[in-house]
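Participant: structural data only, the sequence is not supplied:
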């Protein structure tokens, strides 16, 4: 009887087992990795292979490691732990200090839940030939890093530091596409609502959408410049293949920025259409009120004249006077209605 072949389970990535450290892996140079703890990371030497450490930027343990155990220049450590930052790149020695923005998504345990408000969160990076250190705020989850980690666990990840950095940049930009597609679909939906005359809920949604487009562009433009600077850096560990990927990422990011400009222009057009619809509705309601006032004017005049408490009012002693007055009012009102329709007021 033949033995059944043994099946090997896909390793499961673990996160956050040590304070402030999301994960630490040592690349094997073949597309895979080996998970290490913080003690092994502190004793790591460049000859051991490429190390990737991912921290929570605002955790005290992370700040302690960056300031005392990471071996960084004080200015680099300060920049890595800085709270407010815009995308930029600074060559320092043989490494690069990089700050990019990535899409914040649901945490791994809540993958089936949909986020109503995706945002761009800062990702602080230090990279050289032998090590890549990334930091993001606690409570935020960047799908790009999660995908790369999973690829490493199954042996299909990057092999060198330059390859890893290029892949991080590529996936950060890639995750912007569904956000922009969602914004474009929302614009189409708002356009349909305006066309159907259902403009009551459009104004607030349009305002938020336009603000979101402006905010995204505010960060993507400097991110394009930052990636362009990485591509032209002369670091020896950045291979030609890595720079080719950076060029593709920059081209995709430029298209996304143009896409955002188009979205902003479309929101401006929709805002003008909404203002036109609201103006037409106000004018139509004003015409109706004016027509109603015109229809009620003859009865009001007659009622005012015959309601005066003075002598000499005709028909006081006539049994048919009231019916005659009612008939006259009906005729005048009908004539007024015909005139209003004739001049397209109704």
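Facilitator: Okay, I see it. The shown structure was predicted, so the numbers you read here are calculated from the model rather than taken from an experiment.
Participant: could you use CA atoms for every contact and neighbour count after this?
Facilitator: Noted.
Participant: now the helices for this structure?
Facilitator: Taking DSSP state H as the criterion, the chain contains helices spanning 38-42, 60-64, 74-80, 143-153, 161-174, 176-195, 202-231, 240-306, 321-342.
Participant: let's have the ones you listed in a markdown table, adding distance to residue 50 and mean neighbour count.
Facilitator: Formatted as a markdown table, these follow (distance: least, Cα to Cα, whole Å; neighbours: other Cα atoms under 10 Å):
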| stretch | distance to residue 50 | mean neighbour count |
| --- | --- | --- |
| helix 38-42 | 11 | 13 |
| helix 60-64 | 20 | 16 |
| helix 74-80 | 20 | 17 |
| helix 143-153 | 13 | 18 |
| helix 161-174 | 6 | 21 |
| helix 176-195 | 28 | 16 |
| helix 202-231 | 19 | 18 |
| helix 240-306 | 16 | 16 |
| helix 321-342 | 83 | 14 |
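Participant: reformat these as CSV; add distance to residue 127.
Facilitator: As requested, the helices of the chain are exported to CSV (distance: least, Cα to Cα, whole Å):
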stretch, distance to residue 127
helix 38-42, 15
helix 60-64, 17
helix 74-80, 11
helix 143-153, 15
helix 161-174, 7
helix 176-195, 23
helix 202-231, 11
helix 240-306, 14
helix 321-342, 77
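Participant: and those helices: which comes nearest residue 128?
Facilitator: helix 161-174 (7.0 Å; Cα to Cα).
Participant: roughly how far out does that closest one sit from the chain middle?
Facilitator: 21 Å (Cα atoms, centre = their mean, to the nearest Å).
Participant: which strands and helices lie in contact with that helix?
Facilitator: Applying 3 or more Cα pairs under 8 Å, 6 or more residues apart in numbering; DSSP states H and E, one finds that helix 161-174 contacts strand 95-105, strand 131-136, helix 143-153, helix 240-306.
Participant: which one of those lies closest to residue 180?
Facilitator: Of all the helices and strands packed on helix 161-174, helix 240-306 sits nearest to residue 180, with 7.5 Å by Cα to Cα.
Participant: okay, pairing it with this:
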């Protein structure tokens, strides 16, 4: 069990004390002293999580979700606890990729259990931030849920800003007159669109849980902590708007790029058609005079050959000037 326990502490009157080595009576100790217990776990197995499940009375459906991961952001209310799923995001600027982890939070009357999957959702920073604010800690286990949510959502805002910068660079490259490799450009746009989709998968479904936490009727969330969740909901709304804006802009950029490709192809076809027409005229004349009939105009005239060559040159020149004026060449 020690392998998966990242941190364990009891918080009383806004201050931290180290958690007990034996979890069997930790919750009773916390309740008796008016404190609460916070246990952080990283990718536990079913056997390793069994003790926590039995001691804290966690609902088996929530436990199953916490162990298997791959959940959408959500909030579920059970008799003895709340169960919330968040998807922390990380953005690699070097590869322009968004990766998501998963963070499950159980909140009860005197305990918080966090289960994280992936490397992008470490909570050490969250603990340090919370432990520096005793007044907030005194609001109980819901304060932990607030700080976790606030940290995750604030990171969404940062990632959205980074994606916006990269999108502006992509837009400049797409509309650059020097861009000619349409295949790679379209692939880049689609790849970026997948990153925007990954972002929206994390932020979009979280809006409903945040709205529920700001309203009355959710157990284990006191009235005094609800304004803090409203602040998180405001930041999340901005993140969702940025995500939707990114998606719309990417769709517009892709449509504009495909239009550019179509215009470029039409221009190429006009040029090919013009050159083909200029090649066809002398080919036709040469074909006629290559049929070797005996009685043909100018066939036996000394000026016949230069006249035909002049005719072919004149036709080609006329077609060239005509197509040039039309903008085909």
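Facilitator: Yep, it's here. Quick caveat: nothing in here was measured; it's all calculated off a predicted structure.
Participant: TM-score of the superposition?
Facilitator: Their TM-score after superposition, calculated using TM-score structural alignment, normalised by the length of structure 2, is reported as 0.83; 319 aligned residues with a Cα RMSD of 3.0 Å.
Participant: between the helices of structure 1, which gets nearest to residue 27 of structure 1?
Facilitator: Per Cα to Cα, nearest to residue 27 of structure 1 of the helices of structure 1: helix 143-153, 8.0 Å.
Participant: so which elements touch the closest one?
Facilitator: strand 95-105, helix 161-174.
Participant: quick one: which of those is nearest residue 150 of structure 1?
Facilitator: helix 161-174 (12.8 Å).
Participant: where in structure 2 does that closest one align, residue-wise?
Facilitator: Residues 141-154 of structure 2 are the counterpart of helix 161-174 of structure 1, counting by TM-score structural alignment.
Participant: average distance between that stretch and structure 1?
Facilitator: Average distance, stretch 141-154 of structure 2 versus aligned residues of structure 1 after superposition (mean Cα distance after the TM-score superposition for structure 1): 1.0 Å.
Participant: now do the contacts for residue 172 of structure 2.
Facilitator: For residue 172 of structure 2, the contact set (Cα atoms under 8 Å, 6 or more residues apart in numbering) is empty.
Participant: what's the match for it in structure 1?
Facilitator: By TM-score structural alignment, residue 172 of structure 2 lines up with residue 192.
Participant: residues in contact with residue 299 of structure 1?
Facilitator: Contacts of residue 299 of structure 1 (Cα under 8 Å, 6+ apart): 329, 333.
Participant: grab the nearest non-local neighbour of residue 197 of structure 2.
Facilitator: In this structure, residue 197 of structure 2 finds its nearest non-sequential neighbour in residue 247, 7.6 Å apart by Cα to Cα, 6 or more residues apart in numbering.
Participant: so the one you found sits against residue 193, correct?
Facilitator: Yes: using Cα atoms under 8 Å, residue 247 of structure 2 is in contact with residue 193, at 6.8 Å.
Participant: out of the helices and strands packed on helix 161-174 of structure 1, which gets nearest to residue 55 of structure 1?
Facilitator: Once those are compared by Cα to Cα, strand 131-136 is nearest, at 4.7 Å.
Participant: comparing that closest one with structure 2, how large is the average distance?
Facilitator: With mean Cα distance after the TM-score superposition for structure 1, strand 131-136 of structure 1 departs from structure 2 by a mean of 1.0 Å once superposed.
Participant: quick one: what's aligned to residue 69 of structure 2 in structure 1?
Facilitator: Aligned partner of residue 69 of structure 2 by TM-score structural alignment: residue 83.
Participant: burial of its match, as a residue count?
Facilitator: 13 (other Cα atoms under 10 Å).
Participant: ok, it to residue 52 of structure 1 distance?
Facilitator: Distance of residue 83 of structure 1 to residue 52 of structure 1, given as Cα to Cα, to the nearest Å: 22 Å.
Participant: before we move on, back to that, mind putting the helices and strands packed on helix 161-174 of structure 1 into CSV with distance to residue 202 of structure 1?
Facilitator: Putting these into CSV (distance: least, Cα to Cα, whole Å) gives the following:
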stretch, distance to residue 202 of structure 1
strand 95-105, 26
strand 131-136, 35
helix 143-153, 31
helix 240-306, 8
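Participant: tell me which of the ones you listed sits nearest to residue 166 of structure 1.
Facilitator: Between those, helix 240-306 lies closest to residue 166 of structure 1; by Cα to Cα that is 5.9 Å.
Participant: quick one: that closest one to structure 2 mean distance?
Facilitator: Helix 240-306 of structure 1 sits 1.4 Å off on average (mean Cα distance after the TM-score superposition for structure 1).
Participant: could the helices and strands packed on helix 143-153 of structure 1 go into JSON lines alongside distance to residue 201 of structure 1?
Facilitator: JSON lines is the format used below for those (distance: least, Cα to Cα, whole Å):
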{"stretch": "strand 95-105", "distance to residue 201 of structure 1": "27"}
{"stretch": "helix 161-174", "distance to residue 201 of structure 1": "31"}
